[in-house]
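Engineer: sequence and predicted model, in that order:
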Amino acid sequence: MSLTDLTRAVITAANAPGLKRVRQLGSQLDSVHWEKLCFDPSGTRLLAKADSRLRWWNLDTATDVASGSVELKMEPIEALFHGSNHIVTAGPPVEEAAVTWRPRLMAFSTTDGSLWREETLSAPAIGLAMSRDGMLLAILERGEALLWDVAAWKWVRDLLGVEWHVQVKACAFSRDSRFAAVIVNYYNHDQAALYLWDLKASAHPWVHPLGFEFAAGVAFHPTRPLLVARGVHEVVVMDVYERSVLRTFNDDRHYVSNLDFSPDGELMVSSSDTHGFALYHFDTGEVLFSHSDESELTTGDAVFSPDGRFIACAQGDGTVGLWAVDPAS
């Protein structure tokens, strides 16, 4: 972040009621179906995927205009930073593709948006996640899953046990890159499920029915061996080693659609259906702060910055709000 941004306080349970919007990034878009957000590991760049458009901002600058953008032919499922210099996504073929009729894994430069690398995939990707060490998890439409080394730009290995009749809602790696998790909705019955792989083994994943119908998000706790699966109202906390549910809680006031942790794991943030977000205390499930513009427009992701000083929220008009607390809070 810039020197000005570093004067902001880290968001905590004590100062969360003082959150306020301090910047609004980008211009309004005519139509936004859903917007996914991602900070780069340094927190100096923020990426937004809205429909088939990728936009990113350099937060060290004072301007709220995007520093780069890429328009794809079709909508990718996800876009992620690899370091600060590249954006990785799984997108459709274009005329310049190596194999024009096949979907591709693509990496773009954050400097000018140029295509850095590409690789043909066997099927469209329906889920992506990036680990801290640069490994990419890709879930493909045909019930395939693979690990991809982005830095070396090569296949590492396939993962076993993916079913083809699922809608992937979110993927995540544990902080130490040992575990990978996917939360899905099944097409043929009304219960969401969790897939959990131990990447030190070559076995099938632990598949756990979650007891609710609609999956929303999944995230590993940043400091404890815990995994959280989120439904639109429900939260399930699990022990990744014991493969057991530790506790559950509900929030019937918000209909949420994603999940992210503060760096210390004290707080969770989720976007809501009211053009806003809700901030929770992880251990108690208490809602510490919520914001709503009471808009009919669909909101997108809400995510923490890597230093815990900001929450970015994708707003229904295509802009992105940055929220923070004052240094004295």
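Structural biologist: The structure has been received and is ready for your questions. Numbers count the residues shown, from 1 in each chain.
Engineer: drop to CA atoms for contacts and neighbour counts, all remaining ones
Structural biologist: OK.
Engineer: give the contact list for the residue nearest to Tyr280 when sequence neighbours are not counted.
Structural biologist: Nearest non-adjacent residue to Tyr280, counting by Cα to Cα, 6 or more residues apart in numbering: Val287, 4.5 Å away. Going by Cα atoms under 8 Å, 6 or more residues apart in numbering, Val287 touches 278-281.
Engineer: narrow the residues you listed to those in helices?
Structural biologist: Applying DSSP state H to these, no entry is found in helices.
Engineer: who wins on neighbours among the residues you listed?
Structural biologist: Highest neighbour count within the contacts of Val287: Leu279, with 26 neighbours (other Cα atoms under 10 Å).
Engineer: another structure for you, compare them:
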Amino acid sequence: MTPRIVTPENAKQLTRLRQLGEPTLHPDYWGQVLTFDPRSRLLVSMVLGSKGRLRWWDLQDELPHPRVVQPLPGGLEAVVLPDAQTIMSVTVGGQLQAWSAADGRALRSAHLGLTTSGIDLSRQGDLLLVAGVSGDLRLWDVAHWRPLRDLEPASALLYGCALSADATLAAAGAADDRGENETQGSIRIWDVATGASRGVISVQASRVWDVAFTPSGNLLAAGTSVDDIILVDVVSMKVVGTLKGPPAGAWRLSFNSDGSLLAIGADTGAFVVLRTDGGGCVHAYSDKDDQQASAAVFSPDGRFVAWGEDLAQVGVWGVDA
């Protein structure tokens, strides 16, 4: 039976519907970054750690075993192209690769020349945004498999990055050096067409781990290293709200399809779901493994929340019909 679409009204009823992957104990397991394909059928996991692995499942399969497991030491993140035929991955060392979603064959690769901290794919699938740790932000032309342009560099460490729904704006979470081993978190926004910086917003935290645009593109959410989720109006570049997230900090952010809910992977083995209208937390879960941090992501069809668990498994959550 197909689960219901998750809404602010029923999100308290979220339960784990499936557990994917065999439980595996690795001392160097750090967590997972997850993504769905646009049809909400493929679920991709990048297992973080020295024994990194890229895996994906077809959710129409009944078995918990992944369709493909690709060893990928230093793997950082992956995205799925809109046709769901190709998966792109990047390593911390800046190796960009394309894989066949059908059988895991390596299709092509390139070296970016960056120590990479995050990527995001445009909704149209033509642009890949790549953030470099040292403040570089690059646009990659997916169809022609080549760099398109660099955006204005930032004098800060960059973390998670995002493109707006219409791909006119780029954003990244950052940490600005304040000397004596201290940093201050900031939100940075760029104009994609010109590459120019649109501005910098400092926050009361040492880091901004991740950013995510609402589906409408009017608001940007920023996950900090404390329990604040900052909401920014991207037109006025003003902070317009703050949500209370997990105390350990918001490591990864994911909006549902209408922007009414925000899933947050905490900087511990936990995830929460918040109402974005200020209604507070509607779901929280922890596996009590504070040695791992994993993303929690909404499926595009709004029926699932996937979260990386301890023992390198993936939980698929939903509201029973």
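Structural biologist: Everything's here; your move. On a predicted model such as this, the values are computed, not experimentally measured, just so you know.
Engineer: overlay them and tell me the TM-score.
Structural biologist: Overlay of the two chains. TM-score (TM-score structural alignment, normalised by the length of structure 2): 0.90; 310 aligned residues with a Cα RMSD of 2.0 Å.
Engineer: how much space is there between the equivalent of the residue nearest to Tyr280 of structure 1 over in structure 2 and Leu219 of structure 2?
Structural biologist: Counting by TM-score structural alignment, Val287 of structure 1 lines up with Cys281 in structure 2. Going from Cys281 of structure 2 to Leu219 of structure 2 by Cα to Cα, to the nearest Å gives 19 Å.
Engineer: now do Asn10 of structure 2
Structural biologist: Here the criterion is Cα to Cα. By it, Asn10 of structure 2 lies 24 Å from Leu219 of structure 2.
Engineer: can you map out the strands along the stretch 51-200 of structure 2?
Structural biologist: 53-58, 68-71, 75-80, 86-91, 95-100, 106-111, 116-121, 127-132, 137-141, 146-150, 157-163, 169-177, 183-191, 197-202 (DSSP state E, counting those that start in this stretch).
Engineer: helix/strand/coil for Lys12 of structure 2?
Structural biologist: Under DSSP: H, G, I helix; E, B strand; the rest coil, Lys12 of structure 2 falls in the helix class.
Engineer: map it across to structure 1 for me.
Structural biologist: Aligned partner of Lys12 of structure 2 by TM-score structural alignment: Pro17.
Engineer: OK, contacts around the residue nearest to that match when sequence neighbours are not counted?
Structural biologist: What sits nearest to Pro17 of structure 1 in space, not counting adjacent residues and going by Cα to Cα, 6+ apart, is Phe289, at 5.6 Å. With contact set as Cα under 8 Å, 6+ apart, Phe289 of structure 1 has these partners: 16-17, 19, 278-280.
Engineer: element containing Phe289 of structure 1?
Structural biologist: strand 287-292 (DSSP states H and E).
Engineer: mean shift between that strand and structure 2?
Structural biologist: Compared with structure 2 after the fit, strand 287-292 of structure 1 shows a mean deviation of 1.4 Å (mean Cα distance after the TM-score superposition for structure 1).
Engineer: next one: Arg303 of structure 2 from Gly21 of structure 2, what distance?
Structural biologist: Taking Cα to Cα, one finds Arg303 of structure 2 at 20 Å from Gly21 of structure 2.
Engineer: the more surrounded of those two?
Structural biologist: Arg303 (21 against 17).
Engineer: what's the match for that one in structure 1?
Structural biologist: Looks like Arg303 of structure 2 aligns to Arg309 there (TM-score structural alignment).
Engineer: residue contacts, its match?
Structural biologist: Going by Cα under 8 Å, 6+ apart, Arg309 of structure 1 touches 6, 8-11, 324-325.
Engineer: mapped onto structure 2, which of the residues you listed are still contacts?
Structural biologist: Among these, the ones still in contact in structure 2 (both residues aligned by TM-score structural alignment, their matches' Cα atoms under 8 Å) are 8-11, 324-325.
Engineer: now the strands: where do they sit in the stretch 201-329 of structure 1?
Structural biologist: Using DSSP E, counting those that start in this stretch, strands in the stretch 201-329 of structure 1 cover 206-209, 215-220, 226-231, 234-239, 244-250, 260-261, 267-272, 276-281, 287-292, 302-304, 311-314, 320-324.
Engineer: any idea how far the third one is from the chain center?
Structural biologist: For strand 226-231 of structure 1, the separation from the chain centroid amounts to 13 Å (computed by Cα atoms, centre = their mean, to the nearest Å).
Engineer: and for the shortest one?
Structural biologist: Relative to its parent chain, strand 260-261 of structure 1 has a centroid offset of 9 Å by Cα atoms, centre = their mean.
Engineer: so Ala293 of structure 2 versus Ala131 of structure 2, what's the distance?
Structural biologist: According to Cα to Cα, Ala293 of structure 2 and Ala131 of structure 2 sit 20 Å apart.
Engineer: got it, and Trp140 of structure 2?
Structural biologist: 11 Å.
Engineer: these two - which one has more neighbours?
Structural biologist: Neighbours per residue, other Cα under 10 Å: of Trp140 of structure 2 and Ala131, the larger number sits with Ala131, 28 against 19.
Engineer: how about the nearest residue to the more buried one, chain neighbours excluded?
Structural biologist: Nearest non-adjacent residue to Ala131 of structure 2, counting by Cα to Cα, 6+ apart: Leu137, 4.6 Å away.
Engineer: what's the counterpart of the one you found in structure 1?
Structural biologist: That one, Leu137 of structure 2, aligns with Ala145 by TM-score structural alignment.
Engineer: done for today, thanks.
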